[in-house]
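Colleague: pasting a predicted model and its sequence here:
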Amino acid sequence: MRIAYSPCPNDTFVFDAWAHGRLIGAPALDVTFADIDITNGMAERGELDVLKVSYAVLPYVLDTYALLPCGGALGRGCGPLVLTSEPGVSLTGRRIAVPSERSTAYLLFRLWAAEQVPGGVGEIVVMPFDRIMPAVRSGEVDAGLVIHEARFTYRNYGLHRLADMGEHWESTTRLPIPLGAIIAKRSLGAERLRLLADAARRSVRAAWDDPEASRPYVRAHAQEMDPAVADQHIGLYVNEFTAGLGEDGYAAVRGLLTRAAAEGLVPALAPGALDFP
C-alpha cells in the first residue's frame, strides 16, 4: 500500500506501528515522506493510495479519495500562528509567507484576514514551512504563517506572535481546529477502506500504549528537532480526534469548508462527500 505522510513527529508517531509491520492483518506500507504541500499536490494528481493532506484540499480531491475517520490531526490550542519581526505590525498590503495555498492554515488565515486586515493583505509567497521563520527574520517577507513545531520555537528566532489562527477559529465556532486529514482512494473499495481505517486507528492506539516503541522512528526523521519539542509536538497534535473524528471533528471539517466556500476560497462540497463508506 503506497502512502505519503510528513516526517513530522506526529505522523511518525501515529504510523510507526503500522509502517513497521506490528499490526496483525494490516496491509504493508510503502512509505514516502513529503511535506504537506507536496502531498496536497499528489492528491490533486491522484498519486498514491493513501495520503496525509490538508483538510483544505478535500474539496478538490473527494471524487477520487475518501476521508478516513481517523489518523489525522485536529485539536484545540494548536492552530497556525502569524509571526512578524516586530510586534503590532499591520498586514495591510504586506508580503506574507505561507506553507501552501491549499493548506488548512491558509484557509484559517484568509478567514481571519477577511475580518482583521482592512484592505486585505498583499502578495502571498509559498515556501517550505521550515524556511518561513528565517524569511521573516531576514525581512524577505513581512510576516509568516507557521505550523507544526514553530509554535514552540518562534521565540528562538526573535519573532513575535501577531495572531493565533486557532484562537480565532475556536472563539468563533467553539469547534476543534481541523488541520491534517488521512485520505485513501475510493477505487480500493469499501472493504479495503474500512481495513485501512481500522489499521490507522490501531496504529494510533499502539503508539499510545507503548510510546517508547516509536521513539527511534520519530527521532530518525526529526533529527534537527529537540526531543522535548518533538514530545510537545506529539502531545499537541495526536489526541482524541486522531483516534476518531467523532461528531465535533466532522462538524469542524464541514464548518471550515462551508465557510471557506462561502468566501469563494474553495469549491463547495457535494452532499455526502465526507461520508465514509
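Modeller: Looks like it came in fine.
Colleague: for the rest of this, base every contact and every neighbour count on C-alpha atoms.
Modeller: OK.
Colleague: and the closest residue to N239 other than its chain neighbours, how far is that from V82?
Modeller: If the residues on either side of it in the chain are set aside, N239 comes closest to G75, at 7.1 Å by Cα to Cα, 6 or more residues apart in numbering. Note on G75: its distance to V82, by Cα to Cα, to the nearest Å, is 18 Å.
Colleague: all the helices of this protein, residue numbers only.
Modeller: 9-19, 36-45, 58-61, 104-116, 129-138, 150-153, 165-173, 190-209, 211-220, 227-237, 240-243, 246-262 (DSSP state H).
Colleague: check contacts around A73.
Modeller: P178, L179, G180, A181, Y237, V238, N239, F241, T242 (Cα atoms under 8 Å, 6 or more residues apart in numbering).
Colleague: and the residue nearest to N239, how many neighbours?
Modeller: 22 (other Cα atoms under 10 Å).
Colleague: correct me, but it touches Y237?
Modeller: Yes. Between G75 and Y237 there is a contact under Cα atoms under 8 Å: 6.5 Å.
Colleague: can you get me a residue count around Y106?
Modeller: 23.
Colleague: just checking, what packs against the longest strand along the chain?
Modeller: Longest strand in the chain, counting residues (DSSP state E): strand 177-185. For strand 177-185, the elements it packs on are strand 50-54, strand 65-67, strand 73-75, helix 104-116, helix 165-173, helix 246-262, judged by 3 or more Cα pairs under 8 Å, 6 or more residues apart in numbering; DSSP states H and E.
Colleague: to G88, which of those lies closest?
Modeller: helix 104-116 (12.6 Å; Cα to Cα).
Colleague: the closest one vs helix 246-262, what angle?
Modeller: Orientation check (axes from the mean of the first three to the mean of the last three Cα atoms, to 10 degrees): helix 104-116 against helix 246-262 gives 60 degrees.
Colleague: helices and strands around helix 104-116, which ones?
Modeller: strand 143-146, helix 165-173, strand 177-185, helix 246-262.
Colleague: let's bring in a second model and compare:
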Amino acid sequence: MKLSIGFSPCPNDTFIFDALIHHKIDTEGLTFEVFFDDVETLNQKAFRGELDITKLSFHAFAYVSEQYALLDSGSALGFGVGPLLICHQEHFTQNSGELSAGLKVGIPGRYTTANFLLGIAFPHLTNKQEMVFSEIENALLKDQIDLGLIIHENRFTYTEKGLHKIIDLGNYWEQQTGCAIPLGGIVANRKLDQETKEKVNRLIKKSVEFAFANPRSGLDFIRQHAQEMSEEVMYKHIELYVNKYSIELGTEGRKAIDTLFNMAREKELIPPVQHDIYLIP
C-alpha cells in the first residue's frame, strides 16, 4: 500500500523520516510517496486534504482536525526551540515593548505556530508579509521588511549576517505557560482506516528510534536537503527539534498542545475544535 507523505526538507524532519522512507526499518508493507515542502505549503495542502500523512503546524491543525488526526509520534515540541523575532536595524532591540504597529513583519506563513505566538506577544503587529522562511533574512538585509520572524535553521545563521534578536518567542511562551512549545505535528488523514493510521504511527516511532540509535545513518539524505548548512548546524538543528516528544507525546506533550489550543480559543484565534484531536486516546 502506497501512502502520500509530506514533510519539510529541514534536518529535523529528514532525520525523523529517513529510516521510514528508505526502508531501514520494516515498513510492514507500506511504501511512501514523499512531498518536500516548507511548513506553510504543507499547511495549505492539509487544508485541501491532499496528503495521507503530513507534517503541519499546530496552529494550522486547529483548522483541519475534522480531516486529520494527530499521531503520537513525529512531533516537534521542546524548550528553547521557539521562533525568534529579529531585525536589521539594531535600535529595534532596545525596547521590544515599544515596537510600533506600522512596522512590517516578514512571517513564514499565516498559519504557522510562529505567527500564532507573535499574535499572542505582539497583537498590534498586524502589518505582515508572508514569505518562505528561508527568504526572511535576506528581506531584512535589503530593508524590504522591518522585522523578521524566523524558524528552523535560521536560528543559527542570523547573527552571522549582522541581524539582531529582539525576542525569543519560545522563551515568552515558556514563561507564560511552563510548557514545552508545540511547533509542528504529524497527522493522518481520517479517511484512512484505523489499522493503517495506527501502523503509520507505530512506524514513525520506530523510524525516530532508529535515527537516535544510528544518528549518522541518514547523513547523506539530511545533507542533500539542508540548504548548504554545515554538518555542525544540521546536528544542532536536530538536537533542538527532535527529542522525547518526537518518539511519543506523552502526558507533558499533550498538556502543551492542549494549552496552546485552549489559549488560542480564549483569544478567538482559532475556531472551536469539535473532534478528539488525537489518534490514540
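Modeller: Received the coordinates, thanks. Computed from a prediction, not measured in an experiment: that's the story for all the values here.
Colleague: let me see the TM-score of these two.
Modeller: The TM-score (TM-score structural alignment, normalised by the length of the first structure) is 0.95; 272 aligned residues with a Cα RMSD of 1.2 Å.
Colleague: circling back to that earlier point, what's the most buried one of the helices of the first structure?
Modeller: helix 9-19 (a mean of 25; mean count of other Cα atoms under 10 Å).
Colleague: with the second structure overlaid, report how far that helix is off on average.
Modeller: For helix 9-19 of the first structure, the mean distance to aligned residues of the second structure following superposition is 0.4 Å (mean Cα distance after the TM-score superposition for the first structure).
Colleague: how about that helix, aligned to which bit of the second structure?
Modeller: Alignment of helix 9-19 of the first structure against the second structure: residues 11-21, by TM-score structural alignment.
Colleague: what lies in contact with the matching stretch?
Modeller: 7-8, 24-25, 27, 31-32, 34, 74, 203-204, 207-208, 210-211, 218, 221-223, 225-226, 234-235, 237-238, 241-242.
Colleague: how far does it sit from the chain's center?
Modeller: Using Cα atoms, centre = their mean, to the nearest Å, the distance from the centre of stretch 11-21 of the second structure to the centre of the chain it belongs to is 14 Å.
Colleague: ok, now stretch 18-30 of the first structure?
Modeller: Its chain's C-alpha centre and that of stretch 18-30 of the first structure lie 23 Å apart, by Cα atoms, centre = their mean.
Colleague: name the residues of that stretch that come out as buried.
Modeller: W18, A19, L23, A26, P27, L29 (16 or more other Cα atoms under 10 Å).
Colleague: do you know how far the fifth one is from A200 of the first structure?
Modeller: The reference is to P27 of the first structure. P27 of the first structure is 11 Å from A200 of the first structure, by Cα to Cα.
Colleague: can you check the second one too?
Modeller: For A19 of the first structure, the distance to A200 of the first structure under the criterion Cα to Cα works out to 10 Å.
Colleague: now the fourth one
Modeller: Distance of A26 of the first structure to A200 of the first structure, computed by Cα to Cα: 9 Å.
Colleague: cool, and the last one?
Modeller: Computed as Cα to Cα, the L29 of the first structure to A200 of the first structure distance reads 11 Å.
Colleague: what does R45 of the first structure give?
Modeller: Distance from R45 of the first structure to A200 of the first structure, by Cα to Cα: 23 Å.
Colleague: and what of R192 of the first structure?
Modeller: R192 of the first structure is 12 Å from A200 of the first structure, by Cα to Cα.
Colleague: spatially central, which residue of the second structure would that be?
Modeller: Residue closest to the mean C-alpha point of the second structure, counted by Cα atoms, centre = their mean, is G184 at 3.6 Å.
Colleague: which residues does the residue opposite it in the first structure once aligned contact?
Modeller: Using TM-score structural alignment, the equivalent of G184 of the second structure in the first structure is G180. Contacts for G180 of the first structure (Cα under 8 Å, 6+ apart) come out as K52, V53, S54, Y55, G72, A73, L74, T104.
Colleague: next, the contact list for the aligned partner of G158 of the first structure in the second structure, please.
Modeller: Aligned against the second structure by TM-score structural alignment, G158 of the first structure finds its counterpart in G162. Residues near G162 of the second structure by Cα under 8 Å, 6+ apart: H88.
Colleague: what's the counterpart of V208 of the second structure in the first structure?
Modeller: Per TM-score structural alignment, V208 of the second structure is aligned with V204.
Colleague: for its match, what are its contacts?
Modeller: V204 of the first structure makes contact with F13, V14, F15, G71, T242, A243, according to Cα under 8 Å, 6+ apart.
Colleague: turn those residues into TSV, including distance to D37 of the first structure.
Modeller: Listed next are these as TSV, based on distance: Cα to Cα, whole Å:
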residue	distance to D37 of the first structure
F13	20
V14	20
F15	19
G71	18
T242	21
A243	24
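Colleague: nearest to D226 of the first structure among the residues you listed?
Modeller: For the contacts of V204 of the first structure, the nearest to D226 of the first structure is F13 (15.4 Å; Cα to Cα).
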